[in-house]
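S.K.: got a sequence here, can you model it:
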Amino acid sequence: MDAFFAAVEQASKPSLRGKPVVVGGLGPRGVVSTASYEARVHGVHSAMAMAHARRLAPNAAYLTPRFDIYRQVSDIVMGLLREASPLIEPLSVDEAFIDLEAGDLAGDPRAAARGLRADIKAATGLTASVGLAGSKLLAKIASEKAKPDGLVVVEPGTEQALLDPMPVRTLPGVGPATAEHLRKAGILTVAEITGAGEAELISLLGKAHGAGLHAMAAGVDNRPVVADRDVKSISVEDTFDSDLTDRAHVRHEIDRLAERCVQRLRGAGRSGRTVVVKVRRFDFSTLTRSETLRAPTDDPSVVRETARRLAESVDTTGGVRLLGVGVAGLADFTQEDLFAQAEGERALHGEVDDDAPPPLPSSPPPAPERANRWLPGYDVTHEKYGAGWVQGSGVGRVTVRFEVPSDVVPGRVRTFLVDDPALTRSDPLPLAAMSAMGVGRSTGGGQPSPGSSPKSLEDAGSGPDRGTSIP
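M.R.: As a prediction, this is how the structure comes out:
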């Protein structure tokens, strides 16, 4: 999907169509999750510090992610892919590999790819870019070349011509550290990796990494498309605007994260045996602690108390910038912890164990309470004006633009006191209201519009006949 989170926001907010939109953490330590193509013209990109993005594009709309609506759209897209083939391997909410041969679509793969893009546009109003190739490695690379709203086909026999001029960072597994090792050895392109030979790569990077990288540089990738990859863990984490120095606040955040983690665990119909806590301290040192339980559980009290104990074992006196809680060792069932259940029943009836340690002191919520903040992008409803979304808030006031996805023109803006009883948070509007739009958006900066099928992208390819080059 093209600039997925930002594209969903543009489709659901008429006033943002064709304008720069940046989605991510909005605090001082926030990071860009997705930037629209209009924002990318100014140099904004994913994983960039939000503070830097604001300097590059001060007039962009900066929004808090709305994961519920993104998952709704993702479910629609993945459903369309599964109708085409039983072999679908999702990589994230907005990307997947699909094996066309398994769906009897290998006879005319270009037509299948074009049909999928058209179906996605019709169902969601959003655009997708497709890379079509004989391996997952080349399909991934081709899909990146196809963006935005394009189709690139890697013809058999043209794989090396496509790969050779690309920088080494193009290949999976080549991060900044590996790229620096290669640079020092004078290796900057994929062609120079193959030219160096496997033995040289092994001496530079080790046997497994070196041999694997040399194979990928030669276009060798025999990995199959694997449907329904098993999730090994479920976790949530938060980075804080300012370091947490009070242990009561650390405990409060651990409790909150544990609750969110269990909600995701139950939503996936899973349970787990191992509770994991992640702590990033003021000096950027990151520590993890884990504890394996007697049996799988999805009990929020068990996960919460275990996470508390693990967090207490970490020295946080200097301050904490990030906390995370996760559950690993997943299972599809829950074995009831009879001891914990008995303790819960005793507590319910007021029975107290005189030898039990005193309860931990209650944790005061941080101020202001996160759940009550009117963050930009939140969906709201007003008793008089109807549905809208938060544009911004401050000094005791919140500004709301009242519009819905089906509106053709931007909605009106009004400002209220933050405690106005007529204004409440609401769920995103149903996807049908968005998909009915089928809105084409300008990408800015002279790039092709995601609402069209530009010939330059449809005809792009790696072969000499300019044929075409998919996950």
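
S.K.: only C-alpha atoms from now on, for both contacts and neighbour counts.
M.R.: Noted.

S.K.: which element is His252 on?
M.R.: Following DSSP states H and E, one finds His252 within helix 247-267.

S.K.: contacts for the following helix or strand past that helix?
M.R.: Scanning forward in sequence from helix 247-267 by DSSP H and E, the next helix or strand is strand 271-281. Around strand 271-281, the neighbours that count as contacts under CA atoms under 8 Å, 6 or more residues apart in numbering are 265, 286-298, 303, 306-307, 310-311, 314, 316, 318-334.

S.K.: moving C-terminal of strand 271-281, what's the next helix or strand?
M.R.: Toward the C-terminus, strand 271-281 is succeeded by strand 286-297 as the next helix or strand (DSSP H and E).

S.K.: now do the buried residues in the helix or strand that comes right after that next one.
M.R.: Next helix or strand after strand 286-297 toward the C-terminus (DSSP H and E): helix 300-312. Counting neighbours by 16 or more other CA atoms under 10 Å, one finds that the buried residues in helix 300-312 are 300-304, 306-308, 310-311.

S.K.: run this one through as well so I can compare:
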Amino acid sequence: MTSQRKIIHIDMDCFFAAVEMRDNPALANIPLAIGGSRSSRGVIATCNYPARAFGVRSAMPTAQALKLCPQLHLMAGSMDKYKMVSRQIRAIFQRYSDVIEPLSLDEAFIDVSQSSHFGGSATRIAEDIRRVILAETGLTASAGVAPNKFLAKIASDENKPDGLFVITPDQVAAFVKKLPLAKIPGVGSKTAERLARLGLNHCQDIVSCDLAILVKHFGSMADTLLKRSQGIDDRPVRTERQAKSVGVENTLAEDISNYQDCVQALQLLWPKLQQRLGQQGDKGLQKIGVKLKFSDFRQTTVECQAQTVSLEQFVPLLHQAWQRRQQQGVRLVGLHLGFSSPNPGQLCLPFEVAGSR
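M.R.: Take a look at the predicted model:
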């Protein structure tokens, strides 16, 4: 019989902004956002909690953020500094387990199933990781502890910021029963709206729903929805050495039939892609690509070789993919990067998000 996994998900609190507030305490109590620009069509990479009180969110267009919060303090940020702090935090994780799966610069899964620290108590390990991160970096982290990755990720968001939430194996059924479907990783606001239109709002609604209806409306995603709604997730924690690519995508609430709307959808994905790049270390960038899925569920991908990456490089790939739509609308936009084996060169990641020309 396979032993029960013990998974911790660590998520740093407003990481980029927190680093800047640590280094300049004068920023701590004012609305602060990293990324974007007042003079370009940028998007927000992250923001602190005073900014979030005004409704500012990551991946939000800068112009919209400034309408919500005119006094918002914008900073270009320093990716090199954030990477350095991220490596420091990663080194802390390694004191407790070798089985670590970074998701981005500011979050990671840690499998402590075989850890002997604190008598094998995942809860006490998570508490100590948070304590050490604060002591050594001056930053706070939120943690979720659960029997699998899906639940651990949700748990880390339950008591944010600077909190800990534990879901024990015997609590799983009761926890997921009332869990909003919008909280399932991968179910964005657009998908949540489509689910709600079908009367599906909580995990218990999915479990009692006809599978044929789920497949009709959500295709291959139906199986994942059904499993997650029962608290099932068999995915192991994978170390960063196994990652060959990173990508982000968004299924839109309504199909896009205007090219400029598609460009804007691409721009909104860029900061999300940036946040997933920190785990790649010295892996060399090999290719970049754009994926589109059309109204008739056909999908196409356009790729090119690349050793560096910026937002502008994706635009001509998007244009090529757009030409293949055959008068169909676009229902999904995605970006991805492919990596070669490790090499001495460092991946060049310009942090400032520029608008497409």
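
S.K.: mind checking the SS state of the spatially closest residue to Arg264 of the first structure that is not a sequence neighbour?
M.R.: Beyond its immediate neighbours in the sequence, the residue positioned closest to Arg264 of the first structure (CA to CA, 6 or more residues apart in numbering) is Ile234, lying 7.2 Å away. When the structure is split into helix, strand and coil by DSSP: H, G, I helix; E, B strand; the rest coil, Ile234 of the first structure lands in strand.

S.K.: gap between Ile234 of the first structure and Ser435 of the first structure?
M.R.: Using CA to CA, to the nearest Å, we find Ile234 of the first structure at a distance of 30 Å from Ser435 of the first structure.

S.K.: before we move on, what about Val22 of the first structure?
M.R.: Distance check for Val22 of the first structure against Ser435 of the first structure: by CA to CA, it reads 21 Å.

S.K.: and those two? Which one has more around it.
M.R.: Looking at Val22 of the first structure and Ser435 with other CA atoms under 10 Å, you find the greater number of neighbours at Val22, namely 34 against 21.

S.K.: stretch 13-29 of the second structure corresponds to what range in the first structure?
M.R.: Mapped onto the first structure using TM-score structural alignment, stretch 13-29 of the second structure spans residues 2-18.

S.K.: for stretch 180-187 of the second structure, same thing?
M.R.: Taking TM-score structural alignment as the measure, the first structure aligns residues 167-174 with stretch 180-187 of the second structure.

S.K.: ok, stretch 52-70 of the second structure next?
M.R.: Per TM-score structural alignment, the counterpart of stretch 52-70 of the second structure in the first structure is residues 40-58.

S.K.: now do the same for Ala152 of the second structure: its match in the first structure.
M.R.: Under the alignment defined by TM-score structural alignment, Ala152 of the second structure corresponds to Ala139 in the first structure.

S.K.: that older thread, please pick the buried ones from the contacts of strand 271-281 of the first structure.
M.R.: Buried by 16+ other CA under 10 Å: 265, 289-291, 293, 295-298, 303, 306-307, 310-311, 316, 319-331, 334, out of the contacts of strand 271-281 of the first structure.

S.K.: which residues does Gly131 of the first structure contact?
M.R.: Shown in contact with Gly131 of the first structure (CA under 8 Å, 6+ apart): 138-146, 151-154, 469-471.

S.K.: return the closest of the residues you listed with respect to Phe240 of the first structure.
M.R.: Taking CA to CA as the measure, Glu144 is the one of the contacts of Gly131 of the first structure closest to Phe240 of the first structure, at 32.5 Å.

S.K.: any idea which element the closest one lies in?
M.R.: Secondary structure (DSSP H and E) places Glu144 of the first structure in helix 136-146.

S.K.: for the spatially most central residue of the second structure, give me its contacts.
M.R.: The structure's the second structure has its C-alpha centroid closest to Lys272; by CA atoms, centre = their mean the separation is 6.3 Å. For Lys272 of the second structure, the contact set (CA under 8 Å, 6+ apart) comprises 45, 59, 248.

S.K.: that one -> the first structure?
M.R.: In the first structure, no residue is equivalent to Lys272 of the second structure according to TM-score structural alignment.

S.K.: quick one: Lys272 of the second structure and Arg95 of the second structure, what's the gap?
M.R.: Taking CA to CA as the measure, Lys272 of the second structure and Arg95 of the second structure are separated by 28 Å.

S.K.: cool, and Val246 of the second structure?
M.R.: Distance of Val246 of the second structure to Arg95 of the second structure, given as CA to CA: 26 Å.

S.K.: and what of Ala182 of the second structure?
M.R.: Ala182 of the second structure is 34 Å from Arg95 of the second structure, where distance means CA to CA.

S.K.: and these two? which has more neighbours close in?
M.R.: When neighbours are counted by other CA under 10 Å, Ala182 comes out ahead of the other of Ala182 of the second structure and Arg95, with 19 against 10.

S.K.: OK, contacts around the nearest residue to that one once chain neighbours are set aside?
M.R.: Spatial nearest neighbour of Ala182 of the second structure, chain neighbours left out: Ala192 (5.3 Å); criterion: CA to CA, 6+ apart. Taking CA under 8 Å, 6+ apart as the definition of contact, the neighbours of Ala192 of the second structure are 181-182, 201.

S.K.: mind listing what Thr123 of the second structure touches?
M.R.: Taking CA under 8 Å, 6+ apart as the contact definition, Thr123 of the second structure lies against 145, 166.

S.K.: can you tell me what it aligns to in the first structure?
M.R.: With the correspondence set by TM-score structural alignment, Thr123 of the second structure lines up against Arg110 in the first structure.

S.K.: what does Asn201 of the second structure give?
M.R.: Under the alignment defined by TM-score structural alignment, Asn201 of the second structure corresponds to Leu188 in the first structure.

S.K.: so can I have TSV of the buried residues of helix 300-312 of the first structure showing distance to Ala11 of the first structure?
M.R.: Listed next are these as TSV, based on distance: CA to CA, whole Å:
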residue	distance to Ala11 of the first structure
Pro300	36
Ser301	40
Val302	41
Val303	38
Arg304	38
Thr306	42
Ala307	39
Arg308	41
Leu310	43
Ala311	41
